[in-house]
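# Predicted model follows, preceded by the sequence.
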Amino acid sequence: MAIRHVEPYSDEWLRQPVSYVQQVVEQLAGQVADWWEGPCDPRDATVLLSDGNALVWDEESGWRLGLLVSGVRGEHVELSDARYLNGGLLPKPERVPDLLTDARAGIGASSAWRPCYRSHRNCRDGFDVALDFYIGLVDA
């Protein structure tokens, strides 16, 4: 398989996380009320859950769960009582429901500790290759 390099800040680059997030939303099934992709710097996505909480993913810290304070499509959201899910920056979509269950139970990082797995400014660190894997799954 050839490695593709997507030009940073191109439309394709901005939408790269969408396929990954779509697969997570599918795994969460009936728990999702709505979801949308966010802006960049860092790229993120918000999943509104049917219980009133929000699950937010960004390309630096992975997934976090909390109560939506503010934010709409196209804006970074603000959460209160955020808890970061274990599992790293890009856990397999099928693992996210269990990670969410753990976060709801208080298992995972506290709101005072924000993991930073990478910087969104490092556009050539291989992260986009990992995101491309999920694009290939959706396009197949």
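Sure, I can see it. Residues are numbered from 1 along each chain as shown.

# switch to C-alpha atoms for all contacts and neighbour counts from now on
Fine.

# in which helix or strand would I find residue 82?
Element membership for residue 82, per DSSP states H and E: strand 78-84.

# For the lengthiest strand in the chain, give me every contacting residue.
Identified as the longest strand of the chain according to DSSP state E is strand 62-70. For strand 62-70, contacts defined as Cα atoms under 8 Å, 6 or more residues apart in numbering pick out 52-57, 77-85, 88-90, 100, 103-104.

# hold the first one in mind and look at this next one:
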Amino acid sequence: MIGHIRPLPHPDPFVEATRGYITRVGDALQAGGVPLSEVWLDPCNPRDATFVLGLQALVWNESEGFVLGEFVSGEPGVRTVLRDPVRLGDGVLPDPRTVPALMTAGAEGSLTRPRPFTAGHDGFEDALGRYSAS
């Protein structure tokens, strides 16, 4: 998909493991007409990523899933700050193709309890690995 905005590779292999999933979410947002201007992978504990959407940003982390709010600040390697954040539903690793609809549904989606990012062998890494970057 030429012209699509995608996250750059990350030097930390643990963070890099999220790039395939984040790339697919970004592709789905752009295919759905969402105005994506930047996307980056952020620090660990928990691992997260930011999608800048004009005045808003969508932030994903491995503990809470997706949160949408007004973009206040953030950059690669620095935690993103949102104003009036709303946690979206469908767990911590929803199908990337469903994320644009989750943004429309907002908090009305199926909220789940946060996943401890230190959960260990809970199947998350295997599920994340299905989206590995090529």
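Perfect, thanks for sending it. None of the values given here were measured: they were computed from a predicted structure.

# overall similarity of the pair, as a TM-score.
The pair, once superposed, lands on a TM-score of 0.81 when counted by TM-score structural alignment, normalised by the length of the second structure; 121 aligned residues with a Cα RMSD of 2.0 Å.

# just the buried members of the contacts of strand 62-70 of the first structure?
Neighbour counting by 16 or more other Cα atoms under 10 Å classes 53-57, 77, 79, 82-85, 89-90, 100, 103 among those as buried.

# which of the residues you listed lies closest to residue 137 of the first structure?
Closest approach between these and residue 137 of the first structure, by Cα to Cα: residue 90, at 14.9 Å.

# Let's verify that closest one: helix, strand, or coil?
coil (DSSP: H, G, I helix; E, B strand; the rest coil).

# Any buried residues in the helix or strand containing residue 26 of the second structure, and which?
Residue 26 of the second structure is part of helix 19-31 when elements are defined by DSSP H and E. Neighbour-count burial for helix 19-31 of the second structure, with 16+ other Cα under 10 Å as criterion, is recorded at 19-30.

# Now flag whichever of the buried ones among the contacts of strand 62-70 of the first structure is closest to residue 136 of the first structure.
Closest approach to residue 136 of the first structure among these (Cα to Cα): residue 90, at 15.6 Å.

# what's the residue closest to the geometric middle of the first structure?
The centre of the first structure sits closest to residue 57, judged by Cα atoms, centre = their mean, with a distance of 2.3 Å.

# Now tell me what touches stretch 78-85 of the second structure from outside.
Stretch 78-85 of the second structure is contacted from outside by 42-43, 50, 57, 59, 67-74, using Cα under 8 Å, 6+ apart.

# And these, which of them are buried?
Buried members of those, counted by 16+ other Cα under 10 Å: 42-43, 50, 57, 59, 67-71, 74.

# In contact with the residue nearest to the centre of the first structure, which residues?
44-46, 63-64.

# How about residue 96 of the second structure, nearest residue that isn't a chain neighbour?
Nearest residue to residue 96 of the second structure in three dimensions, chain neighbours excluded: residue 25, at 4.5 Å (Cα to Cα, 6 or more residues apart in numbering).

# residues contacting the one you found?
So residue 25 of the second structure contacts 96-97, 99 (Cα under 8 Å, 6+ apart).

# what's the closest of those to residue 112 of the second structure?
When the contacts of residue 25 of the second structure are compared against residue 112 of the second structure (criterion: Cα to Cα), the nearest one is residue 99, at 15.4 Å.

# Now which residue in the first structure aligns to that closest one?
With TM-score structural alignment defining the correspondence, residue 99 of the second structure maps onto residue 96 in the first structure.

# which pair in the buried ones among the contacts of stretch 78-85 of the second structure spans the largest distance?
Across these, no pair lies farther apart than 43 and 70, at 20.1 Å, counting by Cα to Cα.

# how about the strands in the second structure?
Along the second structure, the stretches classed as strands by DSSP E are 38-41, 48-53, 56-61, 65-75, 78-87.

# what's the mean gap between the strand holding residue 82 of the first structure and the aligned bit of the second structure?
Compared with the second structure after fitting, strand 78-84 of the first structure deviates on average by 0.8 Å (mean Cα distance after the TM-score superposition for the first structure).
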